[in-house]
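**Student:** turn this into a model:
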Amino acid sequence: MKKILVVGSLMTDFVFRTSKMPSTGETFIGEQYEKYTGGKGANQAVAAARLGGEVTMIGKLGNDEFGKEHIESLKKERIAHQSVLLDDTSRTGVGNVTIDSDGNNKIIVVPGANLELKTVDITNHKKLIKDADIVVLQLEVPMDVVYRCINIAYDYNKIIIVNPAPAQYFDQDLAKKVDYFIPNEVESSLLTDKTINNIEDAKDAADILINTGYKNVIITLGDAGAIFVNKNQFKYFNSIKVNPVDTTAAGDSFIGTLAYGLSRNWNIDQIIESAIKASGCTVTKLGAQPSLPTWRDIENLKEIVK
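**Tutor:** Next comes the predicted model:
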C-alpha cells in the first residue's frame, strides 16, 4: 500500500444547528452546539486513515488547548504527527459552522497558526515528501507553502492531489505538475469563469482546467454526483440519495477516500464510486471528523452508486 502525506490545515470547529439561517441584524435561537477537531487538511488525513491508509501530516497548530486536542485526535487516528508543529505566537485556527435544517452550512474560518506554516518548515521535512507516494494539498495554508510542496513532490515523482479550497488564484505554470485537481462546482466556476448549472457546464469547466495543464480533473457536484475528465476520457458518476444532516467535510471525505483508493491501486471508477459513498455517509452525521466513515460504514451503505 502506498504512503499518503497530507500537508494542510487543522481547525477547531464550533458547530451550531439552527432551523434557519439568521438574516442580517437578526438574533436567532439555535438548537444545538458542538466543538470538533477539523480543518480541510486534518479532515482529509483522518478520512484516509480511518479507511486504513498509512497517513502522515504536516501542519501547524497554536501551542494552546485546542492544539493539544488536535494532537490527541491525530494519535487516536494513528496518523503520524511528529511534523505537526506548535507555534507560540498564534492560536490554533478555528471555524464557525452554522447548519440549517436542510443540512446546508455557512462557515467562517480564522486560520490562526495555519498561516504560520512556512516554506522552511516544508524544506525541513522534505524527507517526508520523499518517503511518501501520494501528496495531498488544499489552500487553507499559505500558497507559497503549497507551491513548494508541489515542486518538491514533482521532483520526486510523487502523485500530487490538489483540492483548490477555498478557491483562489493558482499558479497555472504548476498545473502540469498536478495529477488530480479536485474542485467543487463553486470553486470550478470561480477558477474558470464558467457558470455551472448542469453536467455539461461542469464538463466545459473541466475542459478549461485540462487545457490549462492539469492531468486529471474531478469536479464534485454535491447531490448531483461528480465528473472525471482528462484528455482521453469523460465520465459522469451519479450521486446517492441520503437524508443530509450536515454537509461539512463531504468534500474532504471524498478526497481522503480518493487518496486511499490511489494508495490501493484501484481503478478510477472504483475510487470515485467509493468516494461518493464515503461522502454520502459523511453528510448523514453531525460534525466534520466525527462523520468521516470507516470502510465498514461505506460497505453498509445500502444505496448503490449507479
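
**Student:** from now on I want contacts and neighbour counts done on CA atoms only, so please keep to that.
**Tutor:** OK.

**Student:** run a quick neighbour tally on Asp201.
**Tutor:** The criterion is other Cα atoms under 10 Å. On that basis, Asp201 has 15 neighbouring residues.

**Student:** before we compare anything, build this one as well:
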Amino acid sequence: MIGVLGSVNMDLVCEVSHLPREGETLCGLRFARYPGGKGANQAVAAARLGAQASFYGKVGDDLFGNELLQSLKENGVNVEAVERERDTPSGIASIWVTEKGENAIVYVPGANASVAPPYVDRMLHKLAAAKVLLLQLEIPLETIAHLLRGLPPKAPLVILDPAPAQDISSLPVERVDIITPNRGELSALTGEEDLKAAAHRLLALGAGQVICKADVEGAYLIGNDNFRHFPAFEVDPVDTTACGDAFNGALAVALAEGKEIEEAVRFANAAGALAATRRGAQPSLPTRQEVEALLASLG
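**Tutor:** Okay, here's the model as predicted:
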C-alpha cells in the first residue's frame, strides 16, 4: 500500500503563447480547470498504475473541495482520511502553460496550510503502515518534520519530493530514503549548480539516495558510492505540469513491488514521459498498460 501525505488543489490552467514577462498583459489561448496538487497527483499516479493508494490531507468546505474528493475517488484513491476545513477555501494553483509545454505555477495553499501536526498524530498509525510513503512540500514544513520524527526508523520507505524548493535544514532528512528534486530545486536547496556536488550536499544531510528529475535529460540516480544517468524517453510534449508527479508515483509503485532501484527509475521515467503528452495534471497521468507498452516498444 502506498500512502501520500500532501496537497490537493484545483488547477486553473491558462494556455499561452509564451510565459509573460514582468508587467506584461498577455491574451491567453485557452483556459481549463483540472484537479491537481502534488500530493493528490502522486496518489492518482500510483492508483492508475495498479497500486492501492491512500491520500492524506485536507480540502476546503467549498465546491472545489467536492470536485477534488470526487476526482480522487473516481481514480481509485482511498480518501477516508481526508478532512474538510470549515470556512477555508480549497487550495488552488494558477498555471501558465506554453504551446511548447513549458510552465510556470503560482500556488495558494488554502486548506492545505491546515494540514498540521495534530492531523498527523491522528493518522500516524495509518501512515506508518504504508509500504511506501510519498511526501512533498506543499503542506507546512513543520508537519513534514513532525511526521518524519514520528515514523518507525526502518519502515515505511519514504520518498520526499522537495517541491516547492525551500530550506529543509529543519527536517530530519536522515529519515528520507529517496529525495527527488528537479534540477532547479536541487540548486535552490543546496546553492550548488553542479549536479554531483549538489546531490552530495543532500546526501551529507542524511538522505539515503538522490534522484534528480532532469526533464529532457531524463533522471540521475546519485548515492554516496554511485552515479547513474537514465536517458529520457523521446515524446512530443504538450504539458509538463504533472511529469514529476507521474515520476514519483511510478517510482513508489515499482519500489513497493520489489523492483530494484534502477528498474524503478526507468519505469518512472516512462510514466513521466507519457504524462507530458497530455494536457492537465491528473488527466495526463498514464495507466499501467501505457507505461508497460512504452517500455516494451523500446526493449
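
**Student:** aligned counterpart of Lys277 of structure 1 in structure 2, please.
**Tutor:** If you follow Lys277 of structure 1 across to structure 2 using TM-score structural alignment, you land on Ala270.

**Student:** in contact with that match, which residues?
**Tutor:** Contact criterion Cα atoms under 8 Å, 6 or more residues apart in numbering gives 232-233, 247, 291, 294-295 as the residues in contact with Ala270 of structure 2.

**Student:** okay, and which of those residues map to helices?
**Tutor:** Here DSSP state H is the test, and the contacts of Ala270 of structure 2 give 247, 291, 294-295 as lying in helices.

**Student:** so which of the residues you listed is the most crowded?
**Tutor:** Compared across these, Phe247 has the highest neighbour count, 30 neighbours, by other Cα under 10 Å.

**Student:** spatially nearest residue to the residue mapped onto it from structure 1 (excluding sequence neighbours)?
**Tutor:** Matched to structure 1 by TM-score structural alignment, Phe247 of structure 2 sits across from Phe254. Ranked by Cα to Cα, 6 or more residues apart in numbering and with sequence neighbours excluded, the top spatial neighbour of Phe254 of structure 1 is Ala275, at 4.5 Å.

**Student:** check contacts around the one you found.
**Tutor:** Residues in contact with Ala275 of structure 1 (Cα under 8 Å, 6+ apart) are 253-258.

**Student:** before we move on, what about Lys194 of structure 1?
**Tutor:** Counting by Cα under 8 Å, 6+ apart, Lys194 of structure 1 touches 188, 201, 204-205.

**Student:** for those residues, which one is nearest Ala132 of structure 1?
**Tutor:** For Ala132 of structure 1, the closest of those turns out to be Ser188, at 28.1 Å, with distances computed as Cα to Cα.

**Student:** A helix includes the residue nearest to Phe254 of structure 1, no?
**Tutor:** Yes - according to DSSP: H, G, I helix; E, B strand; the rest coil, the state of Ala275 of structure 1 is that of a helix.

**Student:** quick revisit: closest to Arg84 of structure 2 among the contacts of Ala270 of structure 2?
**Tutor:** Arg84 of structure 2 lies nearest to Phe247 out of the contacts of Ala270 of structure 2, by Cα to Cα, at 28.2 Å.

**Student:** show me where structure 1 has its strands.
**Tutor:** Per DSSP state E, structure 1 carries strands over the ranges 3-7, 11-17, 32-38, 54-62, 84-87, 93-99, 105-110, 134-137, 159-162, 180-181, 216-220, 226-229, 234-237.
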